[in-house]
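**Q** need coordinates for the below:
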Amino acid sequence: MTAMSVPQATSPDGQKPSIGQTTDNLLLDGRVHLRQPLNGYRVAIDPVFLAAATPARDGQTVLDLGCGAGAAALCLLARVPGCHVTGWELQPELAELARENSARNDVRERFAATCRNGLERVSANHGRFDLVMTNPPYLADGQATPSPTAGKSLANQESEGSLQDWLCAALHYLRPGGHLSVIHRADRLHELLAALHLRAGDIAVFPLWPRQGQAARRVLLRARKDSGAPTRLLPGLELHGAGQHFTPEADAILRKAQSLCLD
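**A** From the prediction side, this is the model:
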């Protein structure tokens, strides 16, 4: 484990997030090497599913809005090595980790991470990307007590903007007809759909069920900018079978880098 020392952002409560020690972890059964903070925001399965649901092809450009340490971008490149990913991350230390992880996985020419507030829409990048994928903070501002770890609080709780701000920014950077992929809490699906109303269509909603008979906690959502096609609710996927074992369908995504078709 190593200590990081780079310029620091400031959280809403004035604390300076510190990455501190990091750990080395593997995703996709060892295809992706990820260094991430020991404390603070830690990668789970969400970015892996987000990457699997992003329908990129070789030669296309992808924006990872709020890329963190680069987990989703690296998982996407493991499956689609010919695409090009730009990562924007608000926290300088996480952006530095994303650049380090890009080098560790030998994809520096295809994954460039920058410290940037992607919610500040810049005209120079308007309509630039073929696809945008994002994993916005799950908690609305004021909905819960912020984590005492400033970096984790910035990753988990809205501070720079609302969920609608995130989706509007994503669509701003997306070319006409391009695809947006999002993973978020199932209980905020109504907010996701409201933010996309009249801005995108051909919306596919894909629930992730913890196991059979249990309510979904996460949803994957894919939309096409400027489309008028109707919204579709798909069957979704059960994550766990007996005990804590992943189902074969979930395991194929989490370990074998299989894509997730939302068509």
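
**Q** only C-alpha atoms from now on, for both contacts and neighbour counts.
**A** OK.

**Q** following element in sequence after the lengthiest strand in the chain, please.
**A** In the chain, with assignment by DSSP state E, the single longest strand is strand 174-185. Using DSSP states H and E, the helix or strand that follows strand 174-185 in sequence is helix 189-196.

**Q** rewinding a little: which other helices and strands contact the longest strand of the chain?
**A** Under the contact criterion of 3 or more C-alpha pairs under 8 Å, 6 or more residues apart in numbering; DSSP states H and E, strand 174-185 touches helix 46-52, strand 129-134, strand 218-225.

**Q** and the contacts of the first one?
**A** Read it as helix 46-52. Among residues not part of helix 46-52, those counted as contacts by C-alpha atoms under 8 Å, 6 or more residues apart in numbering are 71-73, 75-76, 133-135, 181-183, 220, 253-254, 257-260.

**Q** just the buried positions in stretch 72-88, please.
**A** The neighbour-count check on stretch 72-88 (16 or more other C-alpha atoms under 10 Å) flags 72-81, 83-88 as buried.

**Q** and this one, so I can compare the two:
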Amino acid sequence: MNEVDNQPLLLEGERVDEIGFEGLKLIQEPNEFCYGVDAVILADFAARGTNQKSKMKAAVDLGTGTGIIPFVLSHKTSLEKIYGIEIQKNSFDRACRNAQMNRLSHKVHFIHADIANPIEELESLRGTFDVVTSNPPYMTGKAGLINENEAKRIARHETTADLESFVAAAAGLLKPRGHFYMVHRPSRLVDICFYCRKHRLEPKELRFVAPDKNSAANIMLVHCVKYGNPELKILEQLSIYKEDHSSYSEEILKIYER
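**A** Below you'll find the model as predicted:
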């Protein structure tokens, strides 16, 4: 067992992964859900947008898991406060220990809550954020193979909160003209646009992401603005790997370098 400030750091079955970004590390449990490259590219997408704006001070990540997106944002932006909201107690506990391990507890904070059933602490934060990010479950409740592992099932399937719940929570937490960044599947594009407009989040940018430049996109990045004017830009497609899949593409490698 490792310790930070005399507190338990690593529990049985957990590991510490180097995630880059000037030495940031993450405690994960391999038998539960571990973050993927989609979380990293979402954090970079949000960071680029945030850095182009002035006076961006506070961000919150919905369904944060063990905190990968808040930690990458802490490296890539000058945001003063970054929150992560997580329903799973084990993941929430790891996120808190990750903040402690990375010496970021003064800047990165985590809340154990269900975004579909806001607790009082979340209600007090309504309308206070400049930026909201989310990498929500991609699968609807009955779609795809249902994982018997509860932690993985909750992370991958809409079991506790559906797509509209994440969009509605983002809209409620954002300031007017605040920015919402999400990663999801292209197959949910119509639903995403419908729910975002329903909750006054206007889609402004869309970027498709494919395994390589010769493959069809299998995920996408969406940027919305609360009370924004209608105008959607389709950005250049992003490839995760080189054509032979021998390594990440140059753009992905640059994301990890910045």
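
**Q** TM-score, when you put one on top of the other?
**A** With the length set by TM-score structural alignment, normalised by the length of structure 2, the two chains reach a TM-score of 0.87; 240 aligned residues with a C-alpha RMSD of 1.9 Å.

**Q** the longest strand of structure 1: average distance to aligned residues in structure 2?
**A** Mean deviation of strand 174-185 of structure 1 relative to structure 2 after superposition (mean C-alpha distance after the TM-score superposition for structure 1): 0.5 Å.

**Q** between that strand and strand 129-134, how big is the angle?
**A** 20 degrees (axes from the mean of the first three to the mean of the last three C-alpha atoms, to 10 degrees).

**Q** and the gap between residue 154 of structure 2 and residue 134 of structure 2?
**A** Separation of residue 154 of structure 2 from residue 134 of structure 2 (C-alpha to C-alpha, to the nearest Å) stands at 15 Å.

**Q** hmm, I typed the wrong one, I wanted residue 68 of structure 2.
**A** Residue 68 of structure 2 is 11 Å from residue 134 of structure 2, by C-alpha to C-alpha.

**Q** how about residue 171 of structure 2?
**A** Distance, residue 171 of structure 2 to residue 134 of structure 2, using C-alpha to C-alpha: 12 Å.

**Q** tell me which of those two has more neighbours.
**A** Higher neighbour count among residue 171 of structure 2 and residue 134: residue 171, with 27 against 24, using other C-alpha atoms under 10 Å.

**Q** tell me if the more buried one really is in a strand.
**A** No. Counting by DSSP: H, G, I helix; E, B strand; the rest coil, residue 171 of structure 2 falls outside a strand, being helix.

**Q** buried ones in the host helix or strand of residue 153 of structure 2?
**A** For residue 153 of structure 2, the element it lies in under DSSP H and E is helix 150-156. Neighbour-count burial for helix 150-156 of structure 2, counted by 16+ other C-alpha under 10 Å, picks out 151, 152, 153, 154, 155, 156.

**Q** equivalent analysis for stretch 39-52 of structure 2, please.
**A** Neighbour-count burial for stretch 39-52 of structure 2 flags 39, 40, 41, 42, 43, 44, 45, 46, 47, 50 (criterion: 16+ other C-alpha under 10 Å).

**Q** read off where the longest helix anywhere in structure 1 ends up in structure 2.
**A** For structure 1, the helix with the greatest residue count under DSSP state H is helix 92-104. Residues 89-101 of structure 2 are where helix 92-104 of structure 1 lands when matched by TM-score structural alignment.

**Q** quick one: that stretch to structure 1 mean distance?
**A** Superposing on structure 1 and averaging over aligned pairs (mean C-alpha distance after the TM-score superposition for structure 1), stretch 89-101 of structure 2 comes out at 0.6 Å.

**Q** neighbouring contacts of that stretch?
**A** Outside stretch 89-101 of structure 2, the residues touching it (C-alpha under 8 Å, 6+ apart) are 4, 9, 25-28, 65-67, 71, 85-86, 105, 108-112.

**Q** stretch 153-171 of structure 1 spans what distance, first to last residue?
**A** Start-to-end span of stretch 153-171 of structure 1 (C-alpha to C-alpha) is 25 Å.

**Q** now swap in stretch 224-241 of structure 1 and tell me
**A** End to end - C-alpha to C-alpha - stretch 224-241 of structure 1 spans 33 Å.

**Q** picking up where we left off before, from the contacts of stretch 89-101 of structure 2, which ones fall inside strands?
**A** Counting by DSSP E, the contacts of stretch 89-101 of structure 2 place 4, 25, 26, 27, 28, 85, 86, 108, 109, 110, 111, 112 in strands.
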